[in-house]
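Colleague: coordinates only, sequence not included:
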């Protein structure tokens, strides 16, 4: 089994007026289905009201992320699944619930984790 990241940036989620409540309900329903299926690992969204910190190896830090990288925002779901086909199916369900396309990535296997 592999862990898959299903995500979208904030700008991708354009919800028509009056549908935000339905989107939340539909997204929570998919997450509940993932929990019931035993494939749920984690889900959530980046709190964009809290700025990122760039932390150095010596413990010093500065507000802001990598200046050369695009900002990291949006919603994320991590599921542990048997196949890429299963991951695509779950990503499609999340895309339908959120009313936006989802990016699918697989985490590299780490036998120590």
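Modeller: All right, it came through fine. Remember, predicted model here, so these are calculated numbers, not experimental data.
Colleague: C-alpha from now on. contacts and neighbour counts both.
Modeller: Will do.
Colleague: Mind giving me the packing neighbours of the helix or strand in which residue 78 is found?
Modeller: Taking DSSP states H and E as the definition, residue 78 sits inside strand 75-81. Applying 3 or more C-alpha pairs under 8 Å, 6 or more residues apart in numbering; DSSP states H and E, we find strand 75-81 packed against strand 2-8, strand 40-45.
Colleague: Tell me which of those approaches residue 86 most closely.
Modeller: Comparison of the helices and strands packed on strand 75-81 against residue 86 by C-alpha to C-alpha identifies strand 2-8 as nearest, at 9.9 Å.
Colleague: Comparison target below:
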């Protein structure tokens, strides 16, 4: 099976107040459904108040990250048998989160 990244940037979610609370409840329900279906790998949200850093080969740390690599929002990694099923799960998360989701496929890696 293939792993898929389903995600959205923070600025895509425009829900506020009660809508935001409902989106949290609904998205957690979809994640629980994915766990029950045996397709859940990992999910979470980026802790945006903690600044990202760039770590070099020698272990030195810089506050400057790659241009255009700003990552925000939330994501889920699911392992599914087809892209069509990945689209179905992305739609479930889009409905729960009240915003469209980006869908990306991980390249196959026999060691993972």
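Modeller: Sure thing, it's come through. All of these numbers come straight from a predicted model, not from anything done at the bench.
Colleague: Residue 2 of structure 1 and residue 104 of structure 1, how far apart?
Modeller: 12 Å (C-alpha to C-alpha, to the nearest Å).
Colleague: Those two: who's more crowded?
Modeller: Neighbours were counted for residue 2 of structure 1 and for residue 104 using other C-alpha atoms under 10 Å; residue 104 has more, 18 against 14.
Colleague: The more buried one should be in a strand, yeah?
Modeller: Yes. Assigned with DSSP: H, G, I helix; E, B strand; the rest coil, residue 104 of structure 1 falls within a strand.
Colleague: That one is in contact with residue 7, isn't it?
Modeller: Yes. At 6.7 Å, residue 104 of structure 1 counts as touching residue 7 under the criterion of C-alpha atoms under 8 Å.
Colleague: Just name the most buried of the helices and strands packed on strand 75-81 of structure 1.
Modeller: strand 2-8 (a mean of 21; mean count of other C-alpha atoms under 10 Å).
Colleague: Kindly spell out which helices and strands sit in contact with it.
Modeller: strand 75-81, strand 103-106.
Colleague: Highest mean neighbour count across the ones you listed, which stretch is it?
Modeller: By mean count of other C-alpha under 10 Å, the helices and strands packed on strand 2-8 of structure 1 have strand 75-81 as the most buried, with a mean of 20.
Colleague: Let me see the residues that make contact with that one.
Modeller: 1-10, 34, 39-46, 87 (C-alpha atoms under 8 Å, 6 or more residues apart in numbering).
Colleague: With structure 2 overlaid, how far apart is that strand on average?
Modeller: Mean deviation of strand 75-81 of structure 1 relative to structure 2 after superposition (mean C-alpha distance after the TM-score superposition for structure 1): 0.3 Å.
Colleague: longest helix of structure 1?
Modeller: When structure 1 is parsed with DSSP state H, its longest helix is helix 20-37.
Colleague: tell me which strands and helices it is in contact with?
Modeller: strand 40-45, helix 84-98.
Colleague: Now do the buried residues in that helix.
Modeller: Buried residues in helix 20-37 of structure 1, counted by 16 or more other C-alpha atoms under 10 Å: 23, 26-28, 30-31, 34.
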